[in-house]
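A.B. asks: Need coordinates for the following:
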Amino acid sequence: MKTATKAELALNPKKGLNIRTRSSITGWLFVLLAVIMIFIFYFYPMIQAFILSLKTGTGVNMEYTGFSNYKRLLSDVTFWAAVKNTFIYLIVQVPLMIILGLFISVLLNDNKLRFKGFFRTAIFLPCVTSLVAYAVVFKYLFSPDGLVNSLLMNVHLISSPIQWITDPFWAKITIIIAITWRWTGYNMIFYLSSLQNIDHSVYEAARIDGASAWTQFTKITIPLLKPIILFTSITSTIGTLQLFDEVMNITKGGPGNATLTISQYIYNLSFKYSADFGYAATVSYSIVIMIIILSFIQFKAAGERNG
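C.D. replies: Now for the predicted structure:
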């Protein structure tokens, strides 16, 4: 068999490459642009943000001070108040949203249910609703003379209006209701799409064996949806740790930082108070660390249950 000479390889480099190598190069050429864009718009800003977190000062007068911002973080009362509020939302709202999404998806997956398309659209619609519009509606609904207080007083559940926006406890409840209303439909879509891929013969066999609806839900549906439940748990956790929009538009972090979140605190440090971008970058990296830790815990917990 005749081998290619150096001159032939120079004229036609492909002769010196096998099919697997050429396929690999072709594949990398297709994804090269995406890799470059991801690095420029994701990883490079992350690196720059970390470098920024090691600086103090304003504008061009910033100077390296090492980990002084991280030491400051440990004694920052406002930061820990924001962390506390964020974790209250996380602990209450994420399980509530996942459980509601599961139950609603199971109900909407019933073949006997009429107008399923309407209900699915209605429940998913809040996800695509204008944030400012729905924040204004919520402020109106939960105002002292709003619809919610009027309904509760008409059915004699309360004797005086609840201060949903101005009371520290009820303001947190309002934020939790708003987040749950907006994002439950988002998780529901994932569960619903997964349920439609489960063979109905599995449920038919369970019914023949005498399994109740609750037994089918706990012994069949939940185990088969575990990967999707893990995915939605992690994405919901990340979204809640980055919570900003609802708090900013409904309560503005008040009253007295009672609803302040970490992301809103970053905004305040950058644009509301005297600009301190170095410390704001430090606070933003605290969210990264929390996300990594909580995601690792969730993966480990899910892995142990699957094992």
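
A.B. asks: going forward, measure contacts between C-alpha atoms and count neighbours the same way
C.D. replies: Will do.

A.B. asks: got the buried residues for stretch 144-158?
C.D. replies: Pro144, Gly146, Val148, Asn149, Ser150 (16 or more other C-alpha atoms under 10 Å).

A.B. asks: Alongside the first, I'd like the structure of this one:
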Amino acid sequence: MITAKENQTQALPKANSGRKTRLKNNVIGWSFVIIAAVMIFLFYFYPMVQALILSFQTGVGANLTFTGIDNYTRLFKDPTFLTTVKNTVIYLIIQVPVMILLALFLSVLLNNKTLKFKGFFRTAIFLPCVTSLVAYSVIFKYLFGQDGIINMMLMKISLISEPIQWLTDPFWAKIAIIIAITWRWTGYNMIFYLSALQNVDESIYEAARIDGASPIQQFFKITIPMLKPIILFTSITSTIGTLQLFDEVMNITKGGPGNATMTISQYIYNLSFKYTPDFGYAATVSYAIVIMIVIFSIIQFKAAGDNNE
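C.D. replies: Below you'll find the model as predicted:
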């Protein structure tokens, strides 16, 4: 007959073995997590903290002095910064809604099971977002030049009588930038919507058709509500991308004419490398973008009715 003492003696090695196995698994798991965490800290959080500290300093090179919130108060008195904010917000409120709606329309169209060559059209629309930013910006610069293909085509079909100054007129230069951004990123957002639509049960649309719902009613009453989380995600990511817009403006118009198309990111570049280097104020402008991203993201969450449900 086995006594209670003998049972405890036999159970101890098993318990010790289980603890060693769990400890070993924890060590292996944490080794992967720690490596990633250290890399994230070194390349993300540490530079963010250093930039925040730098935003309270001024000077050239290593000769920096602490100035408190002087750089932040300077923002509201800086006409160039205010102009770049206005330009960036114009891009945001025009380009992002147009791109989102166009991506939604294309995703619904390309989700049609009766459409032929869907793979070709999906690839063709998505392809711009994997092209080089500099290469496509240079191409658009030539397309929208005074003697570019765009003006030639518009004049050939008699829509205009003289070339449009796409790159030298403040209004048309902004339009050219908006067209370029929309061309590049519409396909990127379309892929998200298309993936979500393919997971929607077809029986929902069949029931709506039986009830007499038109395609437009199906789009607004079924498609839009079911894609709401994806629309919110793409709206926020597109907002972040537009507020950080740099490559297109730098390569197509260089911020001109004057400062009519300059964005906040280009102004940061100019403050750091083109004008007399002022890294403290450039860091302050960078954090202005962070604040704007937070504000616009909160607005979008509220507009979408997201209550963290």
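
A.B. asks: TM value for the aligned chains?
C.D. replies: Superposed pair, TM-score by TM-score structural alignment, normalised by the length of the first structure: 0.92. Supporting alignment: 301 aligned residues with a C-alpha RMSD of 2.2 Å.

A.B. asks: Please render the buried residues of stretch 144-158 of the first structure as TSV that adds distance to Tyr186 of the first structure and secondary structure to the earlier fields.
C.D. replies: TSV is the format used below for those (distance: C-alpha to C-alpha, whole Å; DSSP: H, G, I helix; E, B strand; the rest coil):
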residue	distance to Tyr186 of the first structure	secondary structure
Pro144	30	coil
Gly146	27	coil
Val148	25	helix
Asn149	28	helix
Ser150	30	helix
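
A.B. asks: just these now: which is nearest Phe103 of the first structure?
C.D. replies: Val148 (24.7 Å; C-alpha to C-alpha).

A.B. asks: Looking at the second structure, name the residue matched to the closest one.
C.D. replies: Taking TM-score structural alignment for the superposition, Val148 of the first structure sits opposite Ile150 in the second structure.

A.B. asks: now Gly59 of the first structure
C.D. replies: Using TM-score structural alignment, Gly59 of the first structure pairs with Gly61 in the second structure.

A.B. asks: Please tell me how far that match sits from Tyr46 of the second structure.
C.D. replies: Applying C-alpha to C-alpha, to the nearest Å, the value for Gly61 of the second structure to Tyr46 of the second structure is 19 Å.

A.B. asks: Equivalent analysis for Gln198 of the second structure, please.
C.D. replies: Counting by C-alpha to C-alpha, the gap from Gln198 of the second structure to Tyr46 of the second structure is 41 Å.

A.B. asks: likewise Asn63 of the second structure?
C.D. replies: Distance, Asn63 of the second structure to Tyr46 of the second structure, using C-alpha to C-alpha: 21 Å.

A.B. asks: So for those two, which sits in the more crowded spot?
C.D. replies: Between Asn63 of the second structure and Tyr46, counting by other C-alpha atoms under 10 Å, Tyr46 is the more crowded of the two (12 against 8).

A.B. asks: Map the more buried one across to the first structure for me.
C.D. replies: With TM-score structural alignment as the criterion, Tyr46 of the second structure matches Tyr44.

A.B. asks: you'd agree its match is in a strand?
C.D. replies: No - counting by DSSP: H, G, I helix; E, B strand; the rest coil, Tyr44 of the first structure falls outside a strand, being helix.

A.B. asks: Could you tell me which residues make contact with the equivalent of Ile175 of the first structure over in the second structure?
C.D. replies: Alignment note: Ile175 of the first structure maps to Ile177 in the second structure; criterion TM-score structural alignment. By C-alpha atoms under 8 Å, 6 or more residues apart in numbering, the contact set of Ile177 of the second structure is Glu248, Val249, Ile252.

A.B. asks: try 7 Å this time
C.D. replies: Listed by C-alpha atoms under 7 Å, 6 or more residues apart in numbering, the contact partners of Ile177 of the second structure are Glu248, Val249.

A.B. asks: Name the next helix or strand downstream of the helix or strand it falls within, please.
C.D. replies: Following DSSP states H and E, one finds Ile177 of the second structure within helix 170-197. Under the assignment DSSP H and E, the closest C-terminal helix or strand after helix 170-197 of the second structure is helix 202-210.

A.B. asks: Check which element follows that next one along the chain.
C.D. replies: helix 215-218.

A.B. asks: Please name every helix or strand in contact with that following helix.
C.D. replies: Judged by 3 or more C-alpha pairs under 7 Å, 6 or more residues apart in numbering; DSSP states H and E, helix 215-218 of the second structure is in contact with no other helix or strand.

A.B. asks: corresponding residues in the first structure for that helix?
C.D. replies: Here helix 215-218 of the second structure aligns to the first structure at residues 213-216, judged by TM-score structural alignment.

A.B. asks: To what extent does the matching stretch diverge from the second structure after superposition?
C.D. replies: Taken over the aligned residues, the distance from stretch 213-216 of the first structure to the second structure averages 0.6 Å (mean C-alpha distance after the TM-score superposition for the first structure).

A.B. asks: Show me what counts as buried in that stretch.
C.D. replies: Gln216.

A.B. asks: How about stretch 244-263 of the first structure?
C.D. replies: 244, 246-255, 257-263.

A.B. asks: Which residue in the second structure aligns with Leu225 of the first structure?
C.D. replies: Match for Leu225 of the first structure (TM-score structural alignment): Leu227.

A.B. asks: Same question for Ile262 of the first structure.
C.D. replies: Under TM-score structural alignment, Ile262 of the first structure pairs with Ile264 in the second structure.

A.B. asks: That match touches Val85, doesn't it?
C.D. replies: Yes - using C-alpha atoms under 7 Å, Ile264 of the second structure is in contact with Val85, at 6.2 Å.

A.B. asks: Endpoint to endpoint, stretch 31-48 of the second structure covers what distance?
C.D. replies: Terminal-residue distance, stretch 31-48 of the second structure (C-alpha to C-alpha): 25 Å.

A.B. asks: Centre-most residue in the first structure?
C.D. replies: Gly239 (2.3 Å; C-alpha atoms, centre = their mean).

A.B. asks: Phe126 of the second structure is in contact with Tyr188, isn't it?
C.D. replies: Yes - Phe126 of the second structure is in contact with Tyr188 according to C-alpha under 7 Å; the separation is 5.9 Å.
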